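Asker: Next comes the sequence, and after it the predicted model I'd like to discuss.
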Amino acid sequence: MDPDALQNEVDEWVREGIITDEQAEEILARYEGADQRWPRIVLALSLVGAVLVFAGIALFLATNWQDLSRPARAVVLVAAPTLAYVGGVAGYKRNAPKIGHAMCILGAVLVGPSVFLFDSLYALDLAMEWLLFAWVVVMLPTGHALGSRVGTAFGLVLAAVLVATLEESAALATALGGLGIVLFAFGHQRDDAVAWTYRIGGVTMALVGLLGMTLLEGQFQRFTLDPTAILVATSLGAVAGVVWLSVTERRAGVEWAAVAAIALACSFGIAVLAPDTVPDLAAFIGVHLTTLAGLFATGYLGYRTESRRFIDLAAVGGMLQTLSFVQATVIDALSGSIALIVAGLVLLGAGIALERGRRAVLSSL
């Protein structure tokens, strides 16, 4: 069967709710033969070629940049992403969509360095936040227009960096987690590759926010009840996301989003109250418990939606939390080789338990 026709048919089944995203991937994998692998080989070669072109241009400019006049540098900075986009459009017009895809993504990636270098070249002194915002504004729409998971994921990473730049207070982890819930809810507006990237990216950001709170052992005094604009915006967005998922009857989604929002709120509240109202030890345990709630909710989301990716995220998050817990307890309490041995045994045991649990959940799907 023609791979493009099969892909379009499966995408339509997903949109109509006949099958899930995971089932769609299994169908595509089942019928994946030489003809189906060939477009992926072309895409891989195109991406490698685009990276090599970028590396060659970067090397040339690095060795000759100082010899170029300011107008010449400006022309190069504008021409690099523009020519990449032009090459991408030409690829699509000449019935070479994989090459066009790779060149358009390269153009979006080049926009960032060009914007930063242009600002430095003319001493515009624009705030980094605005430069990052310009990059996000180009990267995310490009990913959407192409239906590209890679482009969209890169755009979401840039959005997270932008939030981290704007949120300079200790509440960064909470703000990042709130943004994750917003992205997860946004990813339920439709069913395609881009939407799936939003869901995975949103869950990942929320877990990163919760795991970040577990690293505050002995540092809770940094937290004060001084809400910033970013914290308020992401918190309200998270609440709106939960409400929207509830209204649209996305049961599995709203369950995860609600648990994640409550876990983030509780961990933030505990951090604010410690160490004056809540003792450091109780705060440390409480933050770890809220993170565990988020991890269990992620695993349950994977079980409900039959998604291996969510289950894997929960398992990886469990290992990272175990590592954080061991570092703050075993390694700090003991010293020398004993600490390393005990910590190693704990991590090995946790790894075995998590892998068994992961396999048990996957086998039950």
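Answerer: Received, thanks. Numbers count the residues shown, from 1 in each chain.

Asker: CA atoms for contacts and neighbours, from now on please.
Answerer: OK.

Asker: could you pull out the helices for the stretch 201-350 of the chain?
Answerer: Under the criterion DSSP state H, counting those that start in this stretch, the stretch 201-350 of the chain contains helices at 229-247, 251-273, 280-305, 308-326, 332-333, 336-364.

Asker: So for Val10, which of those sits nearest?
Answerer: helix 280-305 (17.3 Å; CA to CA).

Asker: by contact count, what packs against that closest one?
Answerer: Helices and strands touching helix 280-305, by 3 or more CA pairs under 8 Å, 6 or more residues apart in numbering; DSSP states H and E, are helix 193-213, helix 251-273, helix 308-326.

Asker: who are the neighbours in contact with the nearest residue to Leu362 once chain neighbours are set aside?
Answerer: In space, and not counting its chain neighbours, Leu362 is closest to Arg308: 7.1 Å by CA to CA, 6 or more residues apart in numbering. Contacts for Arg308 were tallied using CA atoms under 8 Å, 6 or more residues apart in numbering; they are 22, 302, 362.

Asker: related to what we said a few turns ago, now, of the helices and strands packed on helix 280-305, which is deepest in the fold?
Answerer: helix 193-213 (a mean of 23; mean count of other CA atoms under 10 Å).

Asker: How much space separates Arg94 from Asp35?
Answerer: For Arg94, the distance to Asp35 equals 20 Å [CA to CA, to the nearest Å].

Asker: take the one below as the second:
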Amino acid sequence: MTVSTPRATRSVPPRQLAWLRSEVAEWASQGIITDDQADRIATRYSADTHARFSVGRVLLYLGGGFVGIGMIWLVAANLDQLSPTARFVAVTSIWLAFLLGGELMASRKVSAPLVGAVRLLAALGIGAVLFQAAQSLQVPAFEPRLLGLWAAAALLHGYLTRAYVPFLVGVASGVSWWFTQPMWDEPNGLTVVMLFGAGAVLAAALAVLHDGRIDTFAWTWRAVGGGMALLALFVAAIPDIGSDGIEWSFWLVAALTLAGAAAVGAAATRPGTRVLEPLGAIVVLAVATVLGLWSTGSDTSDVDTSDWLHAAVSVAAYVLLAVALVALGTVREHPMLTWMAMVGLVVFTTFQSFAVFAPIVTGAWLFVVLGTVFLGTGFLFDRARRELAQALDTDSPSDEGAHR
């Protein structure tokens, strides 16, 4: 006699659980499965109460954010009442208390929102420690390298503890450093384009490397990669953005090298269709750079054939990227990518219409042309999404079994 061992329940969002239970009940009523099987299926899943943003969770995170930012503000205000050593010791002690307290609470299975709020305080607190140390060493508080150190410390905290909130703080500060550091000495429009493109490559590669290992981190990196890809083509399409050419610097070369190394690492360790993500980001980087170097002049009162061609190529590239992100969002079950693509396409089309077409098509006709463009791109956009969803549904194992 075989004794079945009870399996651990899997937590799913409440809406998915309600849908599953209604479907199971329907299958049982139609005789597809027995009542006993329906009960066994339903009991394997439980509602994930942490999936919803309750008022308490929002207030805890909001309070933690205010306290953490307040700590950094106090450091910036220089706390003249204390000596530099006393200030550093005080801020470090507060940070250590939040850091150790948060992990102790996590080990004792305390409420997840409360643990997240304390971890948020710790992630922000390390920034206060770094800024206070820089202040004591007479380092200007606005130097980008402090952002880089803050990002590294927060990311280290997030990865060591598998904690999402410190990881998110590290990503936010890291993205800020990614742009401010190379632009610190050599501000240049084309540098911004290349940094967006390189950031898309790096984030896409990191998303692939995290897939199946730390899925929440993969979700975030994928969102960052999609956003940077959209911004890269958006900025590159601005007329005459790259008139000054490429200003090479150590940090720009380092960013491109890091992005390339991450893409190679993703291709080597995660072969298969996943490689298409960093490869697509590399294509976006190349196209954005070429568009940025394609100078057509900045005089909006004199729009010639070159301006029209530049705008047409930019729009075509952006539409292709938007459709690709919709496909990726559908395959990876990442709705945020779909929404980013749709919003980005609307904003980009509006910007191009007023920046390039407005000098020629004026008044009410501009809105007629703009509306026509929206209708056309919206139709193609929705059709591509529907066909992809239908193709994925047709290729699913359950459908294959139904057609046999």
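Answerer: Perfect, thanks for sending it. Given the structure is predicted, the values throughout are model-derived calculations rather than measurements.

Asker: ok so, going back, kindly reformat the contacts of Arg308 of structure 1 as CSV containing distance to Leu45 of structure 1 and neighbour count.
Answerer: Below are those laid out as CSV (distance: CA to CA, whole Å; neighbours: other CA atoms under 10 Å):
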residue, distance to Leu45 of structure 1, neighbour count
Glu22, 26, 15
Gly302, 33, 23
Leu362, 33, 16
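
Asker: rewinding a little: for the helices of the stretch 201-350 of structure 1, give me JSON lines that also has distance to Asp11 of structure 1.
Answerer: JSON lines is the format used below for those (distance: least, CA to CA, whole Å):
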{"stretch": "helix 229-247", "distance to Asp11 of structure 1": "22"}
{"stretch": "helix 251-273", "distance to Asp11 of structure 1": "20"}
{"stretch": "helix 280-305", "distance to Asp11 of structure 1": "17"}
{"stretch": "helix 308-326", "distance to Asp11 of structure 1": "19"}
{"stretch": "helix 332-333", "distance to Asp11 of structure 1": "51"}
{"stretch": "helix 336-364", "distance to Asp11 of structure 1": "24"}
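
Asker: any idea which helix or strand carries the aligned residue in structure 2 for Ala185 of structure 1?
Answerer: Ala185 of structure 1 maps onto Ala205 in structure 2, with residues paired by TM-score structural alignment. Using DSSP states H and E, Ala205 of structure 2 sits within helix 189-210.

Asker: and the helix or strand containing Ala62 of structure 1, how far out from the chain's middle?
Answerer: For Ala62 of structure 1, the host element (DSSP H and E) is helix 34-64. Centroid separation for helix 34-64 of structure 1 versus its chain: 23 Å, with CA atoms, centre = their mean, to the nearest Å.

Asker: Remind me what that helix packs against, helices and strands.
Answerer: Helix 34-64 of structure 1 packs on helix 97-121, going by 3+ CA pairs under 8 Å, 6+ apart.

Asker: which residue lines up with Thr298 of structure 1 in structure 2?
Answerer: That one, Thr298 of structure 1, aligns with Leu325 by TM-score structural alignment.

Asker: And for its match, the neighbour number?
Answerer: Residue neighbour count, defined by other CA atoms under 10 Å, stands at 27 for Leu325 of structure 2.

Asker: Quick check: it touching Gly226?
Answerer: Yes - Leu325 of structure 2 is within contact range of Gly226, at 7.0 Å (criterion: CA atoms under 8 Å).

Asker: what do the two both touch?
Answerer: Leu337.

Asker: Please point out which of the contacts of Arg308 of structure 1 structure 2 shares.
Answerer: Of those, the ones still in contact in structure 2 (both residues aligned by TM-score structural alignment, their matches' CA atoms under 8 Å) are Gly302.

Asker: Could you export the contacts of Arg308 of structure 1 to JSON lines, including columns for distance to Ile338 of structure 1?
Answerer: Below are these laid out as JSON lines (distance: CA to CA, whole Å):
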{"residue": "Glu22", "distance to Ile338 of structure 1": "44"}
{"residue": "Gly302", "distance to Ile338 of structure 1": "38"}
{"residue": "Leu362", "distance to Ile338 of structure 1": "36"}
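
Asker: Of the contacts of Arg308 of structure 1, which is the nearest to Ile262 of structure 1?
Answerer: Once CA to CA is applied, the member of the contacts of Arg308 of structure 1 that ends up nearest Ile262 of structure 1 is Gly302, at 19.1 Å.

Asker: Contacts only, for that closest one.
Answerer: 308-311.

Asker: Repeat the analysis, applying 7 Å as the threshold.
Answerer: 308, 310-311 (CA atoms under 7 Å, 6 or more residues apart in numbering).
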